[in-house]
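Enquirer: Let's see this in three dimensions:
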Amino acid sequence: MRPRRLAAALGTLAAVLALTACTGMPAPAPSPTGLNSGADCGLPDGVRQTRFGSDIGADLGGIILGDGRTGVVLAHQNQSDLCQWLDYGVVLVQRGYRVLLFDFGGFGVSSGGSSTNAQQVAAAAMVLRADGATSIVLMGASMGGTAVLIAAPTVTPPPTAVVALSAPTVFSGNALDAAPKLTMPVFYGAGDGEGSFTRMAKELYDLTPATAKKLVYGPGTFHGVSLLDSGTSPLTLALTDFLTANAPALPPATPTS
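Expert: Reported below is the predicted structural model:
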């Protein structure tokens, strides 16, 4: 490097270091493996970053918590990101589940390309299974609820159970076409005062042939994830019973010597 260019580079570096010292701000650090998903959530210890979706033309960021053999994919609502599900995800981990929370393309840190929401959910299920989950639950709220319903018939092996809270019948795909194909246990939830969402939950429930299906209404206009805000609400307790009966938490596999 020529003397003048070297001097200029050293001057720039000195200026950066001086600014860092004056402001007390740390120098930029590399992001963790993945896309640094959930950076604004206040993530708990033990979070593992994951990045996936290249096979469907997407670049999706997510986090994995827990090590149980029953995995739960948590799909968020419109105009939100994975942080929305974090509190309930931690509850599931405490019960022995492994969970994957991710940002849909166009939200949080993710870009979806031409992939559909349902394709992104299916890709998340594959990641969770590759991480060690031997059975998968697909759980989504509002937009995410529609996505898990549409994704469920396309996932191989099929999900053990599906949970859709306040799911519209149509959002980035048509859940009315998917519901008749759902043969696994399905839990539908909505607020009893949610208007069209209350009606659509019943419509999807009626179209679902699964014998172990359940429809539970929460109070008032609570929507999606907020239906679970109270850990002792009838809907939250009903969901816990549903998971225990149809997709119980299985402990981590015992290492073989």
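
Enquirer: Only C-alpha atoms from now on, for both contacts and neighbour counts.
Expert: Will do.

Enquirer: Regarding A124, what is its secondary structure?
Expert: Here A124 takes the helix state, with states given by DSSP: H, G, I helix; E, B strand; the rest coil.

Enquirer: tally of neighbours for it?
Expert: Residues lying near A124 (other CA atoms under 10 Å) number 27.

Enquirer: Same check on the one 5 residues further on?
Expert: R129 is flanked by 18 other residues according to other CA under 10 Å.

Enquirer: Likewise for F197?
Expert: Neighbours of F197 under the rule other CA under 10 Å: 23.

Enquirer: What helix or strand is it located in?
Expert: Here F197, judged by DSSP states H and E, is contained in helix 196-207.

Enquirer: Mind giving me the packing neighbours of that helix?
Expert: Under the contact criterion of 3 or more CA pairs under 8 Å, 6 or more residues apart in numbering; DSSP states H and E, helix 196-207 touches helix 175-178, strand 186-191, strand 213-218.

Enquirer: Now do the contacts for M143.
Expert: By CA atoms under 8 Å, 6 or more residues apart in numbering, the contact set of M143 is H76, Q77, N78, A167, P168, F171.

Enquirer: Could you also give me the structure for this second sequence? I'd like to compare it with the first:
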Amino acid sequence: MRRQAVGLMGLLLLLAACGGTAGSQGAGPASPSASGSTRGPTAVPSPTGVNIDGCVTEETGKVFEYTRDGNTTLGVIMGKGSAGVVVSYERRGKVCDWLPLADRLVDAGHRVLLFKRNNMVEPEEDTVAMAERLRKEGVTKVFLVGGSMGGRLSALAAGALTFPVAGVVSVSGVVQPEDVAGLKAPFLQVGGDQDGLAPLDMVQAAHDAAVKSADRRLVTLPSRDHASQLFTGDQGSKVLDTVMAFIKKYRD
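Expert: Purely as a prediction, here's the structure:
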């Protein structure tokens, strides 16, 4: 019994020396401050006021409300210019994931509309409504860009709009051949050659079906990344450059 008590006391002393207590995990090292003292990591404050997913505020652009079928959500229009891009994100994505592309587009003189999907009942209607909103804002050339299911929604919306779109871009899109069989607008597909969610045979079938497109292109890069993950992966710069070059060609 005495040996057990001594052993327990030694364990407690050892934990105390390491800064922990029995049954706990020690905290990471504190960061030195400018004065030489130590403190824990500084928390990033959440944005106040109207914001979308914590990454888009009224400083980012013109935030608006959008209502369909009794459901209200938010969107934002960034930048200026006569050419505009509507972005539809992937199923498990969010507006924030597409800011790398949106920022590039704004810097190049485009307007960009990012929005939170309203609901999953005919979601392409949201993309249609966003394209119509850009037209009312004075945009004369509208591009539809989307990732994964957002790529398919962009293709479906292009066929439902009453005005022709300047181009459709599908990033790792799950576009079906029938979605683009009647598409006349230029059509770009970009994806990774090892993407299990948007396999090569799927995107190739969509490419082959888009025979009426003014310019159909299929660009595959060595990557497993899917949709917006491509922007921050190893092929990020190539993907962004490819999309930007396509939009620039049909904007001018």
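
Enquirer: TM-score for this pair?
Expert: Superposed pair, TM-score by TM-score structural alignment, normalised by the length of the second structure: 0.73. Supporting alignment: 203 aligned residues with a CA RMSD of 2.3 Å.

Enquirer: just to revisit the earlier point, which of the contacts of M143 of the first structure line up with contacts in the second structure?
Expert: Counting by both residues aligned by TM-score structural alignment, their matches' CA atoms under 8 Å, the contacts of M143 of the first structure that remain in contact in the second structure are H76, Q77, N78, A167, P168.

Enquirer: Any buried residues in stretch 243-252 of the second structure, and which?
Expert: By 16 or more other CA atoms under 10 Å, the buried positions in stretch 243-252 of the second structure come out as V243, F246, I247, R251.

Enquirer: residue contacts, A190 of the first structure?
Expert: Contacts for A190 of the first structure (CA under 8 Å, 6+ apart) come out as 165-167, 197-198, 201, 216-218, 222-224, 227.

Enquirer: are any of those buried, and which?
Expert: 165-167, 197-198, 201, 216-218, 222-224, 227.

Enquirer: Quick one: those residues as a markdown table, columns for distance to G68 of the first structure too.
Expert: Putting those into a markdown table (distance: CA to CA, whole Å) gives the following:
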| residue | distance to G68 of the first structure |
| --- | --- |
| L165 | 24 |
| S166 | 27 |
| A167 | 27 |
| F197 | 33 |
| T198 | 33 |
| A201 | 30 |
| V216 | 27 |
| Y217 | 29 |
| G218 | 29 |
| F222 | 30 |
| H223 | 29 |
| G224 | 25 |
| L227 | 25 |
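
Enquirer: ok so, going back, present the helices and strands packed on helix 196-207 of the first structure as JSON lines; the columns should include distance to L43 of the first structure.
Expert: Converted to JSON lines, these look like this (distance: least, CA to CA, whole Å):
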{"stretch": "helix 175-178", "distance to L43 of the first structure": "32"}
{"stretch": "strand 186-191", "distance to L43 of the first structure": "27"}
{"stretch": "strand 213-218", "distance to L43 of the first structure": "28"}
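
Enquirer: Out of the ones you listed, flag the one nearest F104 of the first structure.
Expert: helix 175-178 (17.6 Å; CA to CA).

Enquirer: returning to that earlier point: touching the helix holding F197 of the first structure from outside, list them.
Expert: Against helix 196-207 of the first structure from outside (CA under 8 Å, 6+ apart): 166-169, 175-176, 179-180, 188-192, 213-215, 217.

Enquirer: now the angle between strand 186-191 and it, please.
Expert: Here helix 196-207 of the first structure runs at an angle of 160 degrees relative to strand 186-191 (axes from the mean of the first three to the mean of the last three CA atoms, to 10 degrees).

Enquirer: by how many degrees do helix 196-207 of the first structure and strand 213-218 diverge?
Expert: Here helix 196-207 of the first structure points in a direction 160 degrees away from that of strand 213-218 (the same axes, to 10 degrees).

Enquirer: Now check the second structure for the residue matching G218 of the first structure.
Expert: Aligned counterpart of G218 of the first structure in the second structure: L221 (TM-score structural alignment).

Enquirer: For the closest residue to that match other than its chain neighbours, grab the count of nearby residues.
Expert: Once flanking residues are discounted, L221 of the second structure sits nearest to G192: 4.9 Å by CA to CA, 6 or more residues apart in numbering. As a burial measure, G192 of the second structure scores 24 neighbours (other CA under 10 Å).

Enquirer: can you map out the helices along the stretch 51-200 of the first structure?
Expert: 86-94, 117-130, 143-151, 175-178, 196-207 (DSSP state H, counting those that start in this stretch).

Enquirer: can you tell me how far G192 of the second structure sits from A206 of the second structure?
Expert: Distance of G192 of the second structure to A206 of the second structure, computed by CA to CA, to the nearest Å: 15 Å.

Enquirer: Oops, could you answer that again for D195 of the second structure instead?
Expert: On the measure of CA to CA, D195 of the second structure and A206 of the second structure end up 16 Å apart.

Enquirer: these two touch, right, K80 of the second structure and G109?
Expert: Yes. Here K80 of the second structure reaches G109: they are 6.1 Å apart, a contact under CA atoms under 8 Å.
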